[in-house]
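>>> Following is a predicted model, sequence given first.
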Amino acid sequence: METAEEQETPRVAQGPPEGGGLTGVVGPDRPPANEAEQGGPGGSSSRPERSGGRQAANPPWVVGYSTGVADDRRSRQISSGTSHQGASDERLPMCEAPLVSIYRVLKEPELESPALVAALNGWVDAGAAGTTAASYLASDGEVIVEFDTDALVDYRARRPTLDIHEGVLTRMGWHELNIRSVRADNRDLLVLTGPEPDYRWRQFEEAIVEVALRLGVTESICLGAIGAMVPHTRATPLLVTGKQRGSLESDMPLPADHMQVPASALNIIEIALAEKGMRSVGIWAQVPHYVHGTYFPGALALVERTLGHLGVRLPLDSLVDLAKEERARLDTVVASRPEASAYLDQLEATGPLPPVPPGDDIAEELERFLREATGDGRNPFDDPGQDPL
């Protein structure tokens, strides 16, 4: 029989090790934690219907250069994927504590030869070319997997947006990281888009592998973009990485020696899925370093190469129109700024694109170009008093 002292002693409830709720106190005077705190489903929220059409004036797939915030501003609750049955008198060792799931599968449709296409806002997304390309591919798609951005994104580094209407705070625009399914000819594309995770990269890798195996993914393509010393007057050059590239070739020679560069979460996906036996490649657009904002010609080049590699077709009219508008805008800027015109002439005079040099060489060459073009090293495409490109 328990003593009175033992009956009044509260017990410590074991919660998730990190990011999964608070560790609470359960005792005679406090009710048990609710379902969400216990790691149960916690309910669900409705999702507004997405626009299915591609409108050239304001297409829904156009990605803001630095926002990465989805238009779908719903509140949602992610299931932790764990269940805590009652309280525990002793804490589990850190290595044995259950991991909180960072994703949930909303729907498992019947898929035919699905290919995963991934692009993340952040590192290696110059001109938002990669995320714009992926968002275009997925614009008619249905969300089937979503990731818990509360567990993956640093909101103080990439803050959500806030709508204010007539002085009233109306709603929050939360970041969304998800996979959408879209049909393209005789196969399915699973498109991963959203912010590059700030935290839990290894857990994110495990989640991507789990989802890919669960949905029967046969191959993957990672899309990104890198700022480079290339002119906008040329076709966007593309680099291709991966062992099983097939007929997919780079537009410029890849470095023959060993290189070590800062990694992105996309690189993790390419490596992890290749290790599971899936054909995994990366396609990286070389975007003119002087362009500010979304570079649609780069996005178009990525989409065209991706569709050709996968052997499928999708309408490209609206993206082609935006790429033409971007080219015309840049041509107008060049014509109105002698310094920009002179700098562009130097870029065009470089001839055939050389192998990719080390980063220090690129920076040194860029500084030399800028000094010769302006005398002070500033970007000749930036005009004081006007908005940058």
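Received, thanks.

>>> When you work out contacts or count neighbours from here on, use the C-alpha atoms and nothing else.
Fine.

>>> Quick one: residues contacting Leu223.
Neighbouring residues of Leu223 by Cα atoms under 8 Å, 6 or more residues apart in numbering: 117-119, 130-131, 133-134, 282-284, 302.

>>> one more time with 6 Å
By Cα atoms under 6 Å, 6 or more residues apart in numbering, the contact set of Leu223 is 119, 130, 282-284.

>>> Quick check: the gap between it and Ile102.
Taking Cα to Cα, to the nearest Å as the measure, Leu223 and Ile102 are separated by 23 Å.

>>> Now do the strands in the stretch 251-389 of the chain.
All strands of the stretch 251-389 of the chain, identified by DSSP state E, counting those that start in this stretch, fall at 279-288.

>>> What lies in contact with the longest helix along the chain?
If each helix of the chain is counted by residues according to DSSP state H, the longest one is helix 317-336. Taking Cα under 6 Å, 6+ apart as the criterion, the residues outside helix 317-336 that touch it are 56, 296-297, 340-341.

>>> any chance you could map the strands in the stretch 101-250 of the chain?
Remark: strands of the stretch 101-250 of the chain, listed N- to C-terminal, are 103-105, 115-118, 142-147, 161-165, 168-173, 178-184, 187-193, 219-228, 238-241; assignment by DSSP E, counting those that start in this stretch.

>>> Second structure follows, compare the two:
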Amino acid sequence: MSENDRMYELEYPAPGIGDGIGGVPLVIALQGYADAGQGVQQASQHLLQALEHNPVATFDVDALIDYRSRRPGVTIDRSRLTGSEDLSLTLHRLEDSAGHPFLLLEGPEPDLRWNAFSRAVTELSTSLRVDRSVALYAAPMTVPHTRPLVVSAHASDPTLVADLQRWESRMIIPGSAALRTELSLSSAGVDTVGLTAHVPHYIAASDYPEAAYGLLHAVEQVGDLELPLRALQTDMEKVRSQLAEQVEESGEIGTVVAALERQYDEEMARMRRRRENSLLAPGENVPSGEELGAEFERFLAGMSGDSDSEGSDGDAGTDPSTGTGDPTDGDRDA
């Protein structure tokens, strides 16, 4: 029995995963690391509530969770202990609205044994024929709630997220179990995508269903799935109405939101200008200095060849009909 086998327990009998022909997508929704507005948690809960699901494997949270840093809630009802929050980390099988199967790994992010956990998820993914994983994140950003929510994407293959906003610079960010799992899956040949919802920083501690909606809408795009999102749209409208009331009642909040709107609009305009002025095709990389030099040399060589050819055709000493001699030589001899 391997270390990975001891980390999780497979359900028996195992639910059927797919049709045995193509691969299945895996959605990774680990809560606790980057979950501003509870976007990741709400996204996974919505999927489980809206779609039929069956457990495939259950991880041993005692081996992965530090209870002192993530203390489960305990209920005391009239001086009597009545229950405790149940922490679970589970891999589920679901079917989307069109009947296509996919997997969902949801629960608290492991505090311990990230390497062993990522190997276990990779082992399960290989055995279940996962061909693409989509990890969900939500980060607090200096953006206003009055503008469209932005979802940034990264991927093992940039063409997978060509239609989404991508990170433009090189960054070093704090690691997480989900990010470690992405790297492990990519090394095993699985296409990996990470989606990050940009949540207004002043709402990061509250439920923000717009983040869950934005993440799941992007999952539909990159995972080729059809998901029921109408209930989230209803929740979004309620929160938007509440936020509008708060902005209207507080001049200070309104001033902050207006400043964020200006900043957002300027950044979007800059990005539009950058795309319009780009000479590169979508997904095309900037060529290296060596590639530019080689292309310039080929251009000059072509110009040189064209010049020689034009000079030969226009030379007064060449007879176009024969390619040699002077067409006036015969007249002079005569």
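Looks like it came in fine. The structure displayed is predicted, hence computed values, not measured ones.

>>> What would you report as the TM-score here?
The pair, once superposed, lands on a TM-score of 0.73 when counted by TM-score structural alignment, normalised by the length of the second structure; 260 aligned residues with a Cα RMSD of 2.1 Å.

>>> possible to save the contacts of Leu223 of the first structure as a markdown table with neighbour count?
Written out in a markdown table, the entries for the contacts of Leu223 of the first structure read as follows (neighbours: other Cα atoms under 10 Å):
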| residue | neighbour count |
| --- | --- |
| Ala119 | 28 |
| Gly130 | 36 |
| Gly282 | 22 |
| Ile283 | 24 |
| Trp284 | 26 |
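
>>> Just name the closest of the residues you listed to Arg234 of the first structure, please.
Using Cα to Cα, Trp284 is the member of the contacts of Leu223 of the first structure that sits closest to Arg234 of the first structure, with 15.9 Å.

>>> For the closest one, which residues are in contact?
223-225, 238-239.

>>> any idea how far the aligned partner of Leu111 of the first structure in the second structure lies from Val56 of the second structure?
When the two structures are superposed using TM-score structural alignment, Leu111 of the first structure falls opposite Ile17 in the second structure. Relative to Val56 of the second structure, Ile17 of the second structure is positioned 9 Å away (criterion: Cα to Cα).

>>> and if you look at His46 of the second structure?
Here the criterion is Cα to Cα. By it, His46 of the second structure lies 19 Å from Val56 of the second structure.

>>> out of these two, which sits in the busier spot?
Neighbour totals were compared for His46 of the second structure and Val56, and Val56 leads with 23 against 19 (other Cα atoms under 10 Å).

>>> Spatially central residue for the first structure, please.
Computing the C-alpha centroid of the first structure and ranking residues by Cα atoms, centre = their mean puts Leu120 first, at 1.4 Å.

>>> Just tell me what Val103 of the second structure corresponds to in the first structure.
Not Val; residue 103 of the second structure is Leu. Here Leu103 of the second structure is matched to Leu190 in the first structure, going by TM-score structural alignment.

>>> got a list of what that match touches?
When contacts are counted by Cα under 6 Å, 6+ apart, Leu190 of the first structure touches 115-116, 180-181.

>>> can you name the two of the residues you listed that are farthest apart?
Farthest-apart pair in the contacts of Leu190 of the first structure is Ala115 and Arg180; separation 11.5 Å (Cα to Cα).
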